[in-house]
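*Asks:* predicted structure and sequence below. I'll ask about it afterward.
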Amino acid sequence: MRIALDYAWSFQTLTLPNPCVGSLVLCDNTIIALQAHKKAGTPHAEVLACKEAFLYKITHDEVAKRVVLESCKKQGLNKDNTLSYLINTLQNMQNSKHIHEFITAYHSGIFHNCEFFVTLEPCNHYGKTPPCAELLKTIAPKRIIIAHEDSTPKASGGANTLAHIPITHGILRDEAHKLLFPFLQWQKKRSFTLFKIAHRLHGDYKNGIISNEDSRIFTHNMRCVADYIIISGATLRDDNPLLDTRFSLPFYQQDSINPKILILSKTMQEKDLKNYNIAHRNVSIIRSAREIPSSGFKIIEGGFAFLNSLLQDIETENAMPIDCIMGYIAPAFNLDEDIVHKAMIESNRNENKIQYTLAHTTTLTDFWLQKMSEIQTSKIIESNEMTANIIYYLFIK
């Protein structure tokens, strides 16, 4: 389950307004599939895990392959090379409904010795995708292990649908709850506000690029699903950022638009914007934290000075709080949590009554670069040539 949770964290916030979910398939003590939900409107983690596991079974398990091919023959699927047809067809499927229908038609009971680990109870409703619980019910694995129940009225009830299959509940539930935090906040108020910061081991965040290639791709992916990017007037004047999505994966760029940009400044005027790279974008100037929109996914980008100033303004003005502080640390020699705690001290200073707690840390090395190479992109990503960044998440208490 921890492997499924850690993998799902790689896509944190990218799935909003959906929850971040991971799924792993274990067969005879071998992991044959590891997947996560990646973007709202695309296949859920369980569906992608079924797809990967099915492909593994028919290419690595001779008994399973024979059973599936015999079933195909009985169903009248007569191809010159049925196995190649099955592999190529399923590999190219991106639509969740089509994957459901394909696996329902051809699974032939080959999942009988598989255990499915899922970080969230499988959904039980028809939305943009069919219910995952129905697919799991159809393929009837040996056991299903669920970390966290689904409490949303619309999607809950998956465990009831799967009542005929042995189910284990609550494995690493607390860790799964942390993974769900952005989604749960969204469910409460249709809003999630994230402050992104990048800094070095000693806390400095000025003078030069800090984020590595993976961090940049991840940030640009997040911008694709965000509604707003918010920066300070000082950041605009000092850095003149593009605030675009040029390094994101095409998967996230598809059907996305550049988020609106808000400049938080007490002195900047509209006429000043023409001097900056963002002049052609949808840009507005706001004067206080209370003017930050109350709905949508908002990414605030800046340094510790802006963060502390903003936290004080939020407290003074009784504005909507920042839900999450996400930081990149470079260079990442190791996951020294003392370094992360320095960031917590900055955000939890005595003058700020809003407090944050450490939810997750990991290292970004080449996770997103590998995905970029899979599509053979020719994008060149600016970098400080560091091999890794620590990434941490602080969630509001």
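*Replies:* Sure thing, it's come through.
*Asks:* make it CA atoms for all contacts and neighbour counts henceforth
*Replies:* Will do.
*Asks:* so how many other residues sit close to residue 356?
*Replies:* Residue 356 sits with 19 neighbouring residues when counted by other Cα atoms under 10 Å.
*Asks:* residues contacting the closest residue to it other than its chain neighbours?
*Replies:* Nearest non-adjacent residue to residue 356, counting by Cα to Cα, 6 or more residues apart in numbering: residue 396, 4.4 Å away. The contact partners of residue 396, taken as Cα atoms under 8 Å, 6 or more residues apart in numbering, are 322-324, 354-357.
*Asks:* can you give me the strands for the chain?
*Replies:* 22-27, 30-36, 114-120, 143-148, 167-169, 191-200, 228-232, 260-264, 283-286, 296-301, 324-330, 356-364, 389-396 (DSSP state E).
*Asks:* using a markdown table, lay out these together with distance to residue 136.
*Replies:* Converted to a markdown table, the strands of the chain look like this (distance: least, Cα to Cα, whole Å):
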| stretch | distance to residue 136 |
| --- | --- |
| strand 22-27 | 12 |
| strand 30-36 | 15 |
| strand 114-120 | 9 |
| strand 143-148 | 9 |
| strand 167-169 | 12 |
| strand 191-200 | 31 |
| strand 228-232 | 37 |
| strand 260-264 | 40 |
| strand 283-286 | 46 |
| strand 296-301 | 32 |
| strand 324-330 | 34 |
| strand 356-364 | 30 |
| strand 389-396 | 32 |
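*Asks:* quick one: closest of those to residue 68.
*Replies:* Closest to residue 68 of the strands of the chain is strand 114-120 (Cα to Cα; 15.8 Å).
*Asks:* this is the other structure I want to compare:
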Amino acid sequence: MATATETDAMRRAVALSARALGATAPNPVVGCVILDASGAVAGEGWHQRAGGPHAEVNALFAAGQRARGGTALVTLEPCNHTGRTGPCARALIEAGIARVVYAVDDPGPVASGGAGTLRAAGVDVESGLLAQEAAAVNAAWLTFARLGRPYVRWKYAATLDGRIAAADGSSRWISSPESRADVHRLRAEADAVVVGSGTLLADDPHLAVRGIDGVTQPLRVVVDSRARITGAARVLDDAAPTLIAVAEDADTSHLPGVGIARLPCDKNGTGLDVPALLAELAGRGVRSVLLEGGPTLAGAFVEAGAVDTVTAYLAPALLGAGPAVLADAGITTIAQVLRLDVTDVARLGPDLRVTAVPTAPQES
């Protein structure tokens, strides 16, 4: 049974893991705290980037000889394989760690098994401490490990009557400066930001992170089946990498030097197949997607069962007409309604930020 000191240390490890959101793909975010034999904090660390030392190795380095006979608190089961770095289970054993407490089991076939290796070496192992908190931070990587596709957060800003723009198409600005700053935080935590051609043509968004130092810029993805984008679009600057997803037969001759992904169309032949798009992004190392597209693209993702979290910025305003938040999502009767569980509500300036997740797991 974990002690109060160990629980506090794990809570710190969870906070450390969150520091690397958006920077470790295709790897998970992981935090680690080392307690010495007396229970005092000896070292801490987190996995900062793919290819770099894992959290346990950074924490062990910080702890030095004080790690011997101590306890490691880790947010994910220590890895058991050699990739670009060595197995963390072996590093913990060689450092003389006597006890390992981790939050979440590794669900993958490649790196799992670390707990068994530790136990076989005589290390006391306990799992499940603050598992829910650790899993929430690591939702992107766990979603990929379990479903084989990136985690998708759909973000939108709307009035209280559910409009994302006025009847004449104007939309700047529905949400407050505080909400818009928070969107940049979400972008910084994502591996890719996705919009559709409608949003691109209407708003010419830039999609790069601004106002946050030291971030890894997400991949900017435009879903543009007919390649209507022009070379003057702001997403084609050098502020962040960009990928244009087009239909297999689209003419892209006007886009020399631009990253292009050719994908099959959906069943209606009007848009791109969402599972194919997510598979393409997964193959590029993307583990988390921030969907900023308009109602048509959002509807396609909802219909595909590919929305894991909804983040809505609700402005205290009314428009009465104009495009709604969500277009056709394949829901034709109340029995098919996609119900959500609200997990957080926060005030950002005059706006409300509501975060919710589907009540049933998304299996696509």
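*Replies:* Everything's here; your move. For clarity, every value in this text was computed on a predicted model and none was experimentally measured.
*Asks:* pull the longest helix from structure 1.
*Replies:* helix 45-60 (DSSP state H).
*Asks:* ok and that helix relative to strand 22-27, angle-wise?
*Replies:* Using axes from the mean of the first three to the mean of the last three Cα atoms, to 10 degrees, one finds that helix 45-60 of structure 1 and strand 22-27 are set 30 degrees apart in direction.
*Asks:* re the thing from before, what is the most widely separated pair among the contacts of residue 396 of structure 1?
*Replies:* Farthest apart among these by Cα to Cα are 322 and 357. That separation is 12.6 Å.
*Asks:* who has more neighbours, those two?
*Replies:* The neighbour count for residue 322 of structure 1 versus residue 357, taken as other Cα under 10 Å, is higher for residue 322 (21 against 16).
*Asks:* leaving out sequence neighbours, find the closest residue to the more buried one.
*Replies:* In space, residue 322 of structure 1 is closest to residue 193, 5.2 Å off (Cα to Cα, 6+ apart).
*Asks:* measure the one you found to residue 326 of structure 1 for me?
*Replies:* Distance, residue 193 of structure 1 to residue 326 of structure 1, using Cα to Cα, to the nearest Å: 11 Å.
*Asks:* neighbour count: these two, which is higher?
*Replies:* Neighbour totals were compared for residue 193 of structure 1 and residue 326, and residue 193 leads with 26 against 21 (other Cα under 10 Å).
*Asks:* can you verify my assumption that the more buried one contacts residue 295?
*Replies:* No - assessed by Cα atoms under 8 Å, residue 193 of structure 1 is found out of contact with residue 295, at 9.1 Å.
*Asks:* need the helices for the stretch 251-397 of structure 1, in chain order.
*Replies:* 304-317, 337-347, 367-374 (DSSP state H, counting those that start in this stretch).
*Asks:* I'd like the ones you listed as JSON lines, with mean neighbour count and distance to residue 101 of structure 1 appended.
*Replies:* Listed next are the helices of the stretch 251-397 of structure 1 as JSON lines, based on neighbours: other Cα atoms under 10 Å; distance: least, Cα to Cα, whole Å:
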{"stretch": "helix 304-317", "mean neighbour count": "17", "distance to residue 101 of structure 1": "49"}
{"stretch": "helix 337-347", "mean neighbour count": "16", "distance to residue 101 of structure 1": "46"}
{"stretch": "helix 367-374", "mean neighbour count": "15", "distance to residue 101 of structure 1": "27"}
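*Asks:* those: which one's closest to residue 248 of structure 1?
*Replies:* In terms of Cα to Cα, the element of the helices of the stretch 251-397 of structure 1 nearest to residue 248 of structure 1 is helix 367-374, at 8.8 Å.
*Asks:* what span of structure 2 is that closest one aligned with?
*Replies:* Across structure 2, nothing matches helix 367-374 of structure 1 (TM-score structural alignment).
*Asks:* next: stretch 144-158 of structure 1.
*Replies:* Using TM-score structural alignment, stretch 144-158 of structure 1 corresponds to residues 100-114 of structure 2.
*Asks:* what's the matching stretch in contact with?
*Replies:* Contacts of stretch 100-114 of structure 2 (Cα under 8 Å, 6+ apart): 2, 10, 71-81, 88-89, 123-131, 134-135, 142, 145-146.
*Asks:* list only buried entries from those.
*Replies:* With burial judged by 16 or more other Cα atoms under 10 Å, the buried subset of these is 10, 71-81, 88-89, 123, 125-131, 134-135, 142, 145.
*Asks:* quick one: map residue 54 of structure 2 onto structure 1.
*Replies:* With TM-score structural alignment as the criterion, residue 54 of structure 2 matches residue 44.
*Asks:* now its match: closest residue in space, sequence neighbours ignored.
*Replies:* residue 37 (4.7 Å).
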